[in-house]
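In: Could you look at this predicted model? Sequence included:
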Amino acid sequence: MTQSLNQLLKLARSVSMTEPQKTLQRISFAYGTAKIENENVTREMVERAAGKNE
């Protein structure tokens, strides 16, 4: 790996996400994954589904 990539990885390891940030990241991941399987899925649908589980 390049020196700059190693430096970025080192910085990324020290990042601590807040709970709201984690929730948004989970929703984003779920949306992206679902969208691959079903192009009719919307972000709003995923957000509603996430709200039901919290």
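Out: Everything's here; your move. In this text, all values refer to a predicted model and were calculated from it rather than measured experimentally.
In: Every contact and neighbour count from this point should use C-alpha atoms.
Out: Will do.
In: What lies in contact with stretch 38-54?
Out: Stretch 38-54 is contacted by residues 27, 28, 30, 31, 34, 35 when judged by C-alpha atoms under 8 Å, 6 or more residues apart in numbering.
In: Name the nearest of these relative to residue 8.
Out: Nearest to residue 8 out of the contacts of stretch 38-54 is residue 28 (C-alpha to C-alpha; 22.2 Å).
In: For the longest helix seen in the chain, name the packing helices and strands.
Out: If you go by DSSP state H, the chain has its longest helix at helix 19-37. With contacts defined as 3 or more C-alpha pairs under 8 Å, 6 or more residues apart in numbering; DSSP states H and E, helix 19-37 has these neighbours: helix 43-52.
In: ok, second structure coming up, stack it against the first:
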Amino acid sequence: MDERLNALIEAAKSVVMTREDIEKQRESFAYGNTNIENSRITRETIAAAAKKLKENGEY
């Protein structure tokens, strides 16, 4: 593997994600996967669903 790639992989292993980072990543993942199947899904749709789940203690 390329040395630069190896260095990036090693650096990524020590990254500590905040709760906010994890939530943003989760929403991005959800958007990316659902938008493929349904183009009517927007980032706002995902954000609203995440907010509702948080309010209900499910997320």
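Out: That came through, no problem. The structure presented is a predicted model; accordingly, all values stated were derived computationally and were not measured.
In: Could you get me the TM-score between them?
Out: Their TM-score after superposition, calculated using TM-score structural alignment, normalised by the length of structure 1, is reported as 0.94; 54 aligned residues with a C-alpha RMSD of 0.6 Å.
In: related to what we said a few turns ago, what residues sit buried inside the longest helix of structure 1?
Out: Neighbour-count burial for helix 19-37 of structure 1, counted by 16 or more other C-alpha atoms under 10 Å, picks out 27, 31, 32, 34.
In: and of the contacts of stretch 38-54 of structure 1, the nearest to residue 5 of structure 1?
Out: residue 28 (24.4 Å).
In: Can you give me every residue that contacts the closest one?
Out: Going by C-alpha under 8 Å, 6+ apart, residue 28 of structure 1 touches residue 43.
In: Please repeat the previous calculation with a cut-off of 10 Å.
Out: By C-alpha atoms under 10 Å, 6 or more residues apart in numbering, the contact list for residue 28 of structure 1 reads 22, 34, 43, 46, 47.
In: and if you look at residue 31 of structure 2?
Out: Contact analysis of residue 31 of structure 2 by C-alpha under 10 Å, 6+ apart lists 25, 38, 39, 41, 42, 43, 44, 45, 46, 47.
In: Spit out the contact partners of the residue at the greatest distance from the centre of structure 1.
Out: Residue farthest from the centre of structure 1, counting by C-alpha atoms, centre = their mean, is residue 3 at 26.4 Å. Contact analysis of residue 3 of structure 1 by C-alpha under 10 Å, 6+ apart lists residue 9.
In: Roughly how far does it sit from residue 12 of structure 1?
Out: The spacing between residue 3 of structure 1 and residue 12 of structure 1, counted by C-alpha to C-alpha, to the nearest Å, is 14 Å.
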